[in-house]
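Q: Everything below, folded, please.
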Amino acid sequence: MLNISKGIISRPVKGCVYGVEGIGKSTFASKWPDPLFFDLDGGTARLDVKRVGDIKSWPQLMESVKFIYENPSTCRTLVIDTADAAERLCIEYICGKFCKKGIEDFGYGNGYTYLVEEFSRFLVLLETCITQGINVCILAHAVLKTVTLPDEMGQYDHWELKLSSKTTNKVAPLVKEWADLLLFSNYETILVTDDKSKKQKAQGGQRLMWTSHTTFADAKNRFNLPEKLPFDYSYIAKCIPDGGQVQEIVKSKPIPVPEAPAKPEPPTTKETPQVPAAKPNNPLLDKVYQLMKQNDITEEEIVKAVAMKGYFPDDMKLGDYPDNFIDGVLIGAWDQIKQFIINNISPFKA
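A: Sure, this is the predicted structure:
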């Protein structure tokens, strides 16, 4: 049976709002429906909001998110304030777990691989809150970086999430891919030329937010918003569900699908791992299946390892995993996944 549905699905929003210091990100998030702040940066003291301000470790943060999932009536929006503070807790946890003084002590980017894997687990946990009808808004600071074009074509400035900047770290891309709504907030300054001195002076300073990708910042939205708006919650309020309800606007009746007759399997002289065909138009799954084939790993072993590490249940298929998990964990931390399988599931493959 295929439960085919049609129309727009009303579901909670996964948002990420980043911008320069002091522009009002926390105030902006406080306007979301019934917000609860996980105040990791201590920046909500001047706001009349619900907050949890004593989260001091990564395991405590993970347990706090689990509590919201298990008690969805606690709030209608969960605000993580901020992503950079959460990343610091994650790094402290990883370094303590492996008795390292810093993330660089792992060598060859291994520390950042552990970081991506652990932060992916955090985003997956936030996803469970979405299934309970809770909006999630991640706040983050912005940092201006210089991007150098290839072949000496020049340089330009680009605003990015203020997360670890090593090329081996993919936490920032994970967060951006995870979000349905990625907003960049900044002050728009206008340069005016003085008629007498002919010198340019900066005027203005209006707070704006960008909802679509630009040359100077990453942004995106799935709500057909204008490219640039005043940095005020009222301009996106129509996009944010009130929480507690996840409905399908139009739903059709289940359509029975006849079972195809079973085909006899050709005899084989050698047992080989069965690698399923990748879903069409999904290069991430193609990459995973290629790695599986190269390393003699089966889908059953991948699914079992993922379940043992607590990411997803063992009855969830590989093709149903979120793309950010496939990219950040299965591909980004493939060596660790493979070693886990050798150590805990199929030691004969060592």
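
Q: CA atoms for contacts and neighbours, from now on please.
A: Fine.

Q: all strands for this structure, in order.
A: 5-10, 14-19, 35-39, 50-52, 77-81, 135-148, 155-161, 181-193, 200-210, 228-230, 247-251 (DSSP state E).

Q: tilt between the second one and strand 135-148?
A: Spelled out, it's strand 14-19. Following axes from the mean of the first three to the mean of the last three CA atoms, to 10 degrees, one obtains 50 degrees for the angle between strand 14-19 and strand 135-148.

Q: helices or strands next to strand 14-19 in the packing?
A: For strand 14-19, the packing partners by 3 or more CA pairs under 8 Å, 6 or more residues apart in numbering; DSSP states H and E come out as helix 25-29, strand 135-148, helix 171-178, strand 181-193.

Q: and of these, who's closest to S73?
A: Distance to S73, taken as CA to CA, is lowest for strand 135-148 among the helices and strands packed on strand 14-19, at 12.2 Å.

Q: Remind me what that closest one packs against, helices and strands.
A: strand 14-19, helix 25-29, strand 77-81, helix 83-97, helix 110-131, strand 155-161.

Q: at 10 Å what do you get?
A: Helices and strands touching strand 135-148, by 3 or more CA pairs under 10 Å, 6 or more residues apart in numbering; DSSP states H and E, are strand 14-19, helix 25-29, strand 35-39, strand 77-81, helix 83-97, helix 110-131, strand 155-161, strand 181-193.

Q: so can I have a markdown table of the strands of the chain showing mean neighbour count and distance to N221?
A: What follows is the strands of the chain, written out as a markdown table (neighbours: other CA atoms under 10 Å; distance: least, CA to CA, whole Å):
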| stretch | mean neighbour count | distance to N221 |
| --- | --- | --- |
| strand 5-10 | 12 | 15 |
| strand 14-19 | 25 | 9 |
| strand 35-39 | 23 | 21 |
| strand 50-52 | 15 | 27 |
| strand 77-81 | 27 | 18 |
| strand 135-148 | 20 | 14 |
| strand 155-161 | 17 | 17 |
| strand 181-193 | 19 | 5 |
| strand 200-210 | 14 | 10 |
| strand 228-230 | 15 | 11 |
| strand 247-251 | 12 | 20 |
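
Q: next up, for comparison:
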Amino acid sequence: MSILNNIKRGKQQRPQRVIIYGPEGVGKSTLAAGLPAPLFLDTEEGTQHMNVDRIQVDHYGAMLDALQDIYKEARNGSLPYKTLVIDTGDRLWDMCACQVIKDYNASPKDGKISSIESIGYGKGYAQASEMFVNLLSVFDNCRNAGLHIAVICHCRVETVNPPEGEAYTMYTIKINAPAKQAITAKEKLKEWGDAILFCNYVTTFTDGGKAKGGELRAVYTEHRATWEAKNRHGMPAVMAMDAGEISRLLFAADSDSSGSAPANDAHPANDEQAPPPAASAGDRQADALAAVIEDVPGALAFLAYKKEIRPGQDLKAVSEKFASFILSAPDRFNAAVLQHNTPAAQ
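A: The predicted structure is shown next:
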């Protein structure tokens, strides 16, 4: 039989691997709680205030045991969940390092140790890295059994020194490991993910340079110099923290099962209140832009002058690309609007 008989055509629907990261308190867990039928593997008791189904896992062995049972139930078709949420991925390295120390102390050759560094020649770190990558493979087993996988991480700010230009800082995924091992683990995690979503507060600045805002939060889905992100689903570059809309774009057929309010809403995800009517993509974009634009009428005049919109159109008509620019650099945009609309500029 010719191998050409095995060609598959068109898009292949499959469970997704999603990394959700951002600063403390921005609403990452609340966003994940609105994904289709989630089950949390809580590694640091971060979901105690939330109405979600969870399994508490505080060490490597407990994580493997939980994943094995979840895999069996999913394969049998008896698991009532569609998304497995690891909250947080930061702790995975800690679990691996502690397990290396535990394994070493189970049969010590030179006495018991309390630090992974006590295992000479970097062997301890190498073992922990191997365990970390192994966990990603075990996550994939659950994915192959039909579960979406979402890994929640905190973020850290790192300095990047590109060979072709000046150094700059950017938000990156946080891994609780020494620098060299953290880079390796983070790169493995980034390669593993089908989508990397960066969640952050939208902040603007006054003329005096004072920060304001912080109530509006956004999800960034495309890589920029100031953050890591990616998606393979044609998602808008900037989105509201709306679990229903994100589920629709990421998970397609499963999107109707989430039934959650946006993370920007006052009510926590998975509460017993009916979700508000879903806003259109244009409405959500207009709300996000209006929150950071200081002079909306002046901005509309400026956008029409720049031919980004036609005269008489509103903020919903702004292209996703230009809206992404405004949200990522609102102070620059507001300054340009002010300069354009002052009498000296006419």
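
Q: Throw the strands of structure 1 into JSON lines and include distance to A217 of structure 1, thanks.
A: Listed next are these as JSON lines, based on distance: least, CA to CA, whole Å:
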{"stretch": "strand 5-10", "distance to A217 of structure 1": "28"}
{"stretch": "strand 14-19", "distance to A217 of structure 1": "10"}
{"stretch": "strand 35-39", "distance to A217 of structure 1": "25"}
{"stretch": "strand 50-52", "distance to A217 of structure 1": "30"}
{"stretch": "strand 77-81", "distance to A217 of structure 1": "20"}
{"stretch": "strand 135-148", "distance to A217 of structure 1": "9"}
{"stretch": "strand 155-161", "distance to A217 of structure 1": "5"}
{"stretch": "strand 181-193", "distance to A217 of structure 1": "7"}
{"stretch": "strand 200-210", "distance to A217 of structure 1": "8"}
{"stretch": "strand 228-230", "distance to A217 of structure 1": "12"}
{"stretch": "strand 247-251", "distance to A217 of structure 1": "33"}
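
Q: For A85 of structure 1, find the nearest of the helices and strands packed on strand 14-19 of structure 1.
A: It's strand 135-148; of these, that one is closest to A85 of structure 1 (CA to CA) at 8.5 Å.

Q: In structure 2, point out the residues matching the closest one.
A: Matched against structure 2 by TM-score structural alignment, strand 135-148 of structure 1 falls on residues 148-161.

Q: G7 of structure 1 pairs with which position in structure 2?
A: The alignment partner of G7 of structure 1 in structure 2, by TM-score structural alignment, is G10.

Q: what's the distance between that match and F198 of structure 2?
A: As judged by CA to CA, to the nearest Å, G10 of structure 2 and F198 of structure 2 stand 29 Å apart.

Q: Determine how far the last residue of stretch 287-307 of structure 1 lies from the first.
A: So stretch 287-307 of structure 1: terminal residues 21 Å apart, CA to CA.

Q: That stretch aligns to what range in structure 2?
A: The aligned range for stretch 287-307 of structure 1 is empty, by TM-score structural alignment.

Q: swap in stretch 335-345 of structure 1?
A: Stretch 335-345 of structure 1 corresponds to no residues in structure 2, going by TM-score structural alignment.

Q: How about that stretch, which residues are buried there?
A: For stretch 335-345 of structure 1, a neighbour-count test (16 or more other CA atoms under 10 Å) marks 336-338, 340-342, 345 as buried.

Q: repeat for stretch 233-246 of structure 2
A: 235-246.

Q: Farthest pair within those?
A: Greatest spatial distance among those (CA to CA): A237 and G244, at 16.6 Å.

Q: that older thread, ok, which of the strands of structure 1 comes nearest E301 of structure 1?
A: Smallest distance to E301 of structure 1 across the strands of structure 1 (CA to CA): 30.8 Å, for strand 14-19.

Q: how far apart are the closest one and its match in structure 2?
A: On superposition with structure 2, the mean distance recorded for strand 14-19 of structure 1 (mean CA distance after the TM-score superposition for structure 1) is 0.5 Å.

Q: ok, back up a step: now render the helices and strands packed on strand 14-19 of structure 1 as CSV, adding distance to T77 of structure 1.
A: Formatted as CSV, those follow (distance: least, CA to CA, whole Å):
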stretch, distance to T77 of structure 1
helix 25-29, 9
strand 135-148, 4
helix 171-178, 16
strand 181-193, 14
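
Q: Relative to G102 of structure 1, which of the ones you listed is closest?
A: With CA to CA as the measure, helix 171-178 is the member of those nearest G102 of structure 1 (17.0 Å).

Q: Could you tell me where that closest one falls in structure 2?
A: Counting by TM-score structural alignment, helix 171-178 of structure 1 lines up with residues 185-192 of structure 2.

Q: what's the neighbour count on N134 of structure 2?
A: N134 of structure 2 has 13 neighbouring residues, counting by other CA atoms under 10 Å.

Q: Residue in structure 1 paired with it?
A: The equivalent of N134 of structure 2 in structure 1 is R121 (alignment by TM-score structural alignment).

Q: hmm, back to that, filter the buried residues of stretch 335-345 of structure 1 down to just the ones in helices.
A: If you go by DSSP state H, those have 336-338, 340-342 in helices.

Q: Among those residues, which pair sits farthest apart?
A: The distance between the two most remote of those (CA to CA) is 9.8 Å, for Q336 and I342.

Q: before we move on, the earlier item: would you mind telling me which of the helices and strands packed on strand 135-148 of structure 1 is nearest I302 of structure 1?
A: Nearest to I302 of structure 1, of all these, is helix 110-131, at 14.8 Å by CA to CA.

Q: could you give the angle of the closest one to strand 135-148?
A: Helix 110-131 of structure 1 and strand 135-148 meet at an angle of 150 degrees, taking the same axes, to 10 degrees as the criterion.

Q: what about stretch 75-83 of structure 1, distance to the chain center?
A: 14 Å (CA atoms, centre = their mean, to the nearest Å).

Q: And stretch 180-189 of structure 1, by the same measure?
A: With CA atoms, centre = their mean, you get 18 Å for stretch 180-189 of structure 1.

Q: With stretch 45-55 of structure 1 instead?
A: 23 Å.

Q: Quick one: residues in contact with it.
A: The contact list for stretch 45-55 of structure 1 (CA atoms under 10 Å, 6 or more residues apart in numbering) reads 26-27, 30-31, 34-44, 60-64, 75, 78-79, 86, 89.

Q: Please spell out the ChimeraX selection for the buried subset of those.
A: Restricted to buried positions by 16+ other CA under 10 Å, the ChimeraX selection for the contacts of stretch 45-55 of structure 1 reads:
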select :26,27,30,34,35,36,37,38,39,40,44,61,75,78,79,86,89
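
Q: Contacts only, for the equivalent of L40 of structure 1 over in structure 2.
A: By TM-score structural alignment, L40 of structure 1 lines up with T43 in structure 2. T43 of structure 2 makes contact with 55-60, 62-63, 86-92, 95, according to CA under 10 Å, 6+ apart.

Q: Brilliant, that's me finished.
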